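In: fold the following and give me the result.
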Amino acid sequence: MKKCRLAATAILCLAPLANANADTLLGIYAGAQGWNTSAAGGFSETSTGNAAFNLDTQTNTSLYVALEHMVPLVPNVKVNYTTLDSDGVTDLNAAFEFDGNVYSENTALLSNVDMDSTDLILYYELFDNDLFSFDLGINGKYIEGTFFVEDTETGTNGAATFKGIIPMAYSRIMFSFPFTGLSAYAEGSYLSFDDHKVQDLQAAVTYSFIESLALDMTLQVGYRDVTIDIEDLDDIYADLSYDGVFAGLEIHF
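Out: Next up, the predicted model:
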């Protein structure tokens, strides 16, 4: 009985250390962001036919999960899902052909962008301490969506659906300010190749308001800029940009 009590006491004493070591060996980060997005640009089904649409400001969302570990040579993993939706009404300044229909100049054309992206990021922490960290890796950005237009007077409409994977470089840098709970980071994925230019950049200030052995919780406020300039991705051409402030919450287990 005495040995059992001693063993139980030892387990209770070592439990906090086990939790701390588990956090060192394996960390899970999960976050959600609301993004006030201003959108601009246009799309088409030909290399010379992009129409410039008056796209409205809209709230988009982003959700992500990251897994970090201490296994040598095996990259960390992050998955990030983002909506990129917007719509508006435009008076065409030139004739526009889409989905087999021709819309003449001065037509009031309703446009809708229903698009999202899923990033699969593999990265290494090249430097990491309590004050500074630097990550570098690759990102396979999977984009899918539907572009829709409709003549507001006649009701003539058309739609085109597309999807594709875009390989990108990825990096992240973070600075922490000791004893304040405050940090700042910049994160980005980018590609510039032939006629394609895609970038996804964000910077934010964070505040950690809960820090415990069980979990950490952090508030984020920042700015994000996404550019999607693609040529013949699943027979779609587009030059779209999204930017605006975001706020988010991250949980670290």
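In: okay, CA-based contacts and neighbour counts for the rest of this
Out: Will do.
In: so which strand or helix has residue 8?
Out: helix 2-25 (DSSP states H and E).
In: so which bits of that helix are buried?
Out: Using 16 or more other C-alpha atoms under 10 Å as the test for burial, helix 2-25 gives residue 23.
In: chain center to that helix: distance?
Out: 39 Å (C-alpha atoms, centre = their mean, to the nearest Å).
In: can you map out the strands along this structure?
Out: 26-44, 51-53, 58-69, 76-83, 86-91, 96-98, 101-103, 108-128, 132-151, 157-177, 182-193, 196-211, 216-233, 236-252 (DSSP state E).
In: this one next, for a side-by-side:
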Amino acid sequence: MKRNMLSAAAVAVAIAAAVPAQADMLLGGTVGADAWMSSAEINDAVDGGDKTIPSFYASFEHFIPLIPNARIAYANVESDAVAFKQTDFTLYYEILDNDLVAVDVGVSLIKFGDGEYNAQGHMQTFDDEWQPAIYGNAEVGIPMTPLAVFVEGNVGSFDDTSTLDAKAGMKFTIPLVAANLNLRGGYRVMDYDFDAIHNPAGSKVKLDGFFAGVEVDF
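Out: Purely as a prediction, here's the structure:
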């Protein structure tokens, strides 16, 4: 009896010791922020000015196969000719995830809010608009280095509105005790045609430019 009790106690201690390590493997996520040095163009012709736009994002990943992971991203877009707040709500699955290649695929619901648009003197505000999109993220590590290249973004077309928001760049990973610190940089482009903007001068908005950011991957 005592021997069985000691064996059970040993198993219990081993399980308790293993749970934190397993939890680190089964749950994870990212938190990050970027500074985007963007240039705006309206209707393929009008210079919308240059602005540094802040953006933030966070994701949560788990071990349950059929339930998607979740991600949220926010950008306060502003230029001389257009301004709006963009929030992306994304559900996605990890298709691949290893030391060399990672691929995520999912769907996003994008909210555009507090919009102001000025094309050739025609000032207009537009109400909140929601748009669906396909989400994708692919990352390839460079062997024997802390570097990786990545491409990520949303693309969609619905109800006479087309959306493209994409990033491409590189990241440098610094291992920490309980997480990785990623330094990221690259190029971002937003290319939109808003049906909600009924402006006689047109409704096309394009912003592009380089970005730099920091990300914690835990």
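In: what TM-score do we get after superposing?
Out: TM-score for the superposed pair, counting by TM-score structural alignment, normalised by the length of structure 2: 0.84. Supporting figures: 206 aligned residues with a C-alpha RMSD of 2.8 Å.
In: now the angle from the helix holding residue 8 of structure 1 to strand 236-252?
Out: With axes from the mean of the first three to the mean of the last three C-alpha atoms, to 10 degrees defining the directions, helix 2-25 of structure 1 sits at 150 degrees from strand 236-252.
In: from residue 114 of structure 2, how far out is the aligned partner of residue 55 of structure 1 in structure 2?
Out: In the superposition onto structure 2, residue 55 of structure 1 corresponds to residue 48 when matched by TM-score structural alignment. Distance, residue 48 of structure 2 to residue 114 of structure 2, using C-alpha to C-alpha, to the nearest Å: 18 Å.
In: comparing the two, which residue is more hemmed in?
Out: Between residue 48 of structure 2 and residue 114, counted using other C-alpha atoms under 10 Å, residue 48 has the larger neighbour count: 22 against 14.
In: how about the contacts made by that one?
Out: Contact partners of residue 48 of structure 2, counting by C-alpha atoms under 8 Å, 6 or more residues apart in numbering, are 39, 40, 41, 42, 79, 80, 81, 82.
In: need the contact list for the nearest residue in space to the last one that is not next to it in sequence.
Out: Yep, that's residue 82 of structure 2 we're talking about. What sits nearest to residue 82 of structure 2 in space, not counting adjacent residues and going by C-alpha to C-alpha, 6 or more residues apart in numbering, is residue 117, at 4.5 Å. Listed by C-alpha under 8 Å, 6+ apart, the contact partners of residue 117 of structure 2 are 81, 82, 83, 123, 124, 125, 126, 197.
In: likewise residue 167 of structure 1?
Out: Contacts of residue 167 of structure 1 were listed using C-alpha under 8 Å, 6+ apart, and they are 138, 139, 140, 141, 191.
In: do you know how far whichever residue in structure 2 pairs up with it is from residue 65 of structure 2?
Out: By TM-score structural alignment, residue 167 of structure 1 lines up with residue 132 in structure 2. Applying C-alpha to C-alpha, one obtains 23 Å for the distance of residue 132 of structure 2 from residue 65 of structure 2.
In: next: residue 131 of structure 2.
Out: Residue 131 of structure 2 sits 27 Å away from residue 65 of structure 2 when distances are taken as C-alpha to C-alpha.
In: higher neighbour count, those two?
Out: Between residue 131 of structure 2 and residue 65, counting by other C-alpha under 10 Å, residue 131 is the more crowded of the two (17 against 9).
In: run a quick neighbour tally on residue 98 of structure 1.
Out: 20.
In: was I right about it contacting residue 43?
Out: No - applying C-alpha atoms under 8 Å, one finds residue 98 of structure 1 not in contact with residue 43, separated by 9.4 Å.
In: quick one: stretch 71-80 of structure 2 to chain centroid distance?
Out: Using C-alpha atoms, centre = their mean, we find the averaged C-alpha position of stretch 71-80 of structure 2 to lie 11 Å away from the chain's own average C-alpha position.
In: for it, give me every contacting residue.
Out: Applying C-alpha under 8 Å, 6+ apart, the contact partners of stretch 71-80 of structure 2 are 39-40, 48-51, 53-60, 83-92.
In: what's near enough to touch residue 172 of structure 2?
Out: With contacts taken as C-alpha under 8 Å, 6+ apart, residue 172 of structure 2 has the following neighbours: 146, 147, 148, 182, 183, 184.
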